[in-house]
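Asks: Okay, here's the prediction I keep looking at, along with the sequence it came from:
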Amino acid sequence: MMPQAVDVLCIGSVLWDIIGRSSSHMRAGSDVPGRITRIPGGVAMNIAMALKAYGMQPALLSTVGRDPEGEELVAACARLGMVTTHLYRSEDLPTDTYMAVEGGNGLIAAIADAHSLEQAGAKILRPLESGTLKGWAGIIALDGNLTEALLSDIAVSETFARTDLRIAPASPGKAERLTPFLHAGRATLYVNLEEANLLLRESHGTAADAARALVGRGVHRVLVTNGGDAAACGSQSGTFTAQPREVMVTRVTGAGDTFMAAHIAAEAKGAAPDAALERALEAAAIYVSGETY
């Protein structure tokens, strides 16, 4: 039997985030003072941590190695309140890592070493397909770090047919992996304008235009953000927008994950669609500015 405490399944990347941050504006070759942190991360993990902060109980479905880094990561996730019992623990795959450098002018560069997640493939879904989570009909937050082949299977899988499926591409470079969901008629997509345009293979200047175009391609529902400009939520019932609050940006890695988690939590608590979008934008503004609630 699945634990009653679990409210949402977070599927995708769970790894170590190594983030270097400096307040200085940077360019290629810059060597500046700053801070370097190592914390549990990955898109699925970031979403899960934000959901936990908003009062929901997430369970993680991913792969984590049995190397020392993996043992330390699972212990850290458990201390943060994550349900880790459904993780696929590989004997021969190393624990994944993400490294990013951020300056006062935003993200400078990042490398995602998520090869173990890709190699594990459908093994991370075993609890849903034949294990203790079989028959799950609740919320699933899924990230685009999975392979395109596996995402294509999920787009038509009966295992996910009754779920409330929410998907983020993980990065612009992986946006096109979500192509199978353009015509699947299921899932809510969370993308920024760049990712939306890559997915559409078109150029739209506003979040609202991109949202309408994605719905026109068959997307069930989509939320499109655009930095400090208006964000949009589109579905077959129409498109509406909301303007984010202007803030000073001090960090960017994880902002999209915070937005997605806040939106999921707001809707889970019964917020109307427009209110849920506004709450998600406010949560993202607080995150990137470094403010506290």
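Replies: Right, received. Where do you want to start?
Asks: Only C-alpha atoms from now on, for both contacts and neighbour counts.
Replies: OK.
Asks: Just the element for residue 225, please.
Replies: According to DSSP states H and E, residue 225 maps onto strand 221-226.
Asks: take the one below as the second:
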Amino acid sequence: MSGQPDILCIGAMLWDVIGRAPRRMAPGADVPGRIRHIPGGVALNVAVALSRWGLVPAVLSAVGRDPEGEALVAEARRLGVLTQWLARDTGLPTDCYMGIEDSEGLIAAVADAHSLEEAGDRILQPLADELAGWTAPVVLDGNLTEDLLARIARDPRLAVADLRVVPASPGKAERLEPLIAARRGCFYLNRLEAEILAGDACPDAASAAAAVVRRGAARVLVTDGPYPAADAIANGPTLTLTPPAVTVARVTGAGDCFLAAHLAAELKGNAREAALRQAVEASAAHVSGKDVP
């Protein structure tokens, strides 16, 4: 694939190794199930989902020259993602994520994104070359280090870009603090991540989103599993919408699907209500095992 992208996704591009059991699992359980190896990482997940919505995304990340990296790049291209601006010659291996899910959702996960973290701002070099003068949307994920996110918040190469920010996991939510302090970006969080950034427990997505807005964020969208999702903005009303009830077939990637569907709707000029509805419905469909759209 070649050509110019209409959106950049900056962050993790790796292999997901997902083990799923069809029933509840107790700590230490050893049960039969299915194990899948699929392309993953927040940046790549969002890019693949955006491609399904008819957009042309590119990923800025670090991917090794090892066999895993070659296979990952080939699969990303097949899925409609531009990969020519990846940092490939870092001498680092391709990253990996391992998750365990049961019938109720995610039990535990380990994300090995050390190569991305060590590559640092080398992944941003295309913004000074072929992608200089970037003004279109940019998705940032919390697998980037806090230092790099702080530099991005001040980077003149992205000064006018529409930043869409996702923490990647509750454990990395605090990495987004520099972007909140700089009042940059629209944030996509689950309720636990929002509570971490708000510094307090919240009873629902709407109160959590509003709390992060009070911290300084201009706009915050919060999901809460099967409970209502929320879209809060500074000096405006908070919207809520309850997802349709579905049977859980998978959970990894649901938040990335939500972000992609929401951004795709807004890029087509949809109002806040319509964009939130598309995001909620797309995320629920993903959890049920369907590809969206």
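Replies: Sure thing, it's come through. Everything numeric here is computed off the predicted structure, so don't read it as measured data.
Asks: Any idea what the TM-score is?
Replies: Aligned and superposed, the two chains score 0.96 in TM-score terms (TM-score structural alignment, normalised by the length of the first structure); 290 aligned residues with a C-alpha RMSD of 1.3 Å.
Asks: follow-up on the earlier one: what's the strand holding residue 225 of the first structure in contact with?
Replies: With contact meaning C-alpha atoms under 8 Å, 6 or more residues apart in numbering, strand 221-226 of the first structure is reached by 186-193, 196, 206-208, 210-211, 214-215, 231-236.
Asks: Buried members of those into PyMOL, please.
Replies: Provided next is the PyMOL selection string for whichever of the contacts of strand 221-226 of the first structure are buried by 16 or more other C-alpha atoms under 10 Å:
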select buried, resi 186+187+188+189+190+191+192+193+196+206+207+208+210+211+214+215+231+232+233+234+235
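Asks: Select from the contacts of strand 221-226 of the first structure every entry located in helices.
Replies: Secondary structure defined by DSSP state H assigns 193, 196, 207-208, 210-211, 214-215 of the contacts of strand 221-226 of the first structure to helices.
Asks: of these, closest to residue 182 of the first structure?
Replies: Residue 182 of the first structure lies nearest to residue 214 out of those, by C-alpha to C-alpha, at 7.2 Å.
Asks: SS state for residue 10 of the first structure?
Replies: With DSSP: H, G, I helix; E, B strand; the rest coil as the basis, residue 10 of the first structure sits in strand.
Asks: Tell me, how many residues neighbour it?
Replies: Residue 10 of the first structure is flanked by 28 other residues according to other C-alpha atoms under 10 Å.
Asks: Residue 218 of the second structure now?
Replies: There are 18 residues near residue 218 of the second structure, going by other C-alpha under 10 Å.
Asks: Tell me the residue in the first structure aligned with it.
Replies: Aligned by TM-score structural alignment, residue 218 of the second structure pairs with residue 220 of the first structure.
Asks: Ok, residue 195 of the second structure next?
Replies: Using TM-score structural alignment, residue 195 of the second structure sits opposite residue 197 in the first structure.
Asks: Quick check: its match vs residue 205 of the first structure, distance?
Replies: Using C-alpha to C-alpha, to the nearest Å, we find residue 197 of the first structure at a distance of 9 Å from residue 205 of the first structure.
Asks: Out of those two, name the residue with the larger neighbour count.
Replies: The neighbour comparison of residue 197 of the first structure against residue 205 (other C-alpha under 10 Å) goes to residue 197, with 22 against 11.
Asks: So the closest residue to the more buried one other than its chain neighbours versus residue 195 of the first structure, what's the distance?
Replies: Leaving out its chain neighbours, the residue that sits closest to residue 197 of the first structure by C-alpha to C-alpha, 6 or more residues apart in numbering is residue 203, at 5.4 Å. The gap separating residue 203 of the first structure from residue 195 of the first structure is 10 Å, by C-alpha to C-alpha.
Asks: Between these two, tell me which one has more neighbours.
Replies: Taking other C-alpha under 10 Å, residue 203 of the first structure and residue 195 do not tie; residue 195 has more neighbours (24 against 13).
Asks: tell me the contacts of the more buried one?
Replies: So residue 195 of the first structure contacts 169, 171-172, 175 (C-alpha under 8 Å, 6+ apart).
Asks: mind running it again at 7 Å?
Replies: 172, 175 (C-alpha atoms under 7 Å, 6 or more residues apart in numbering).
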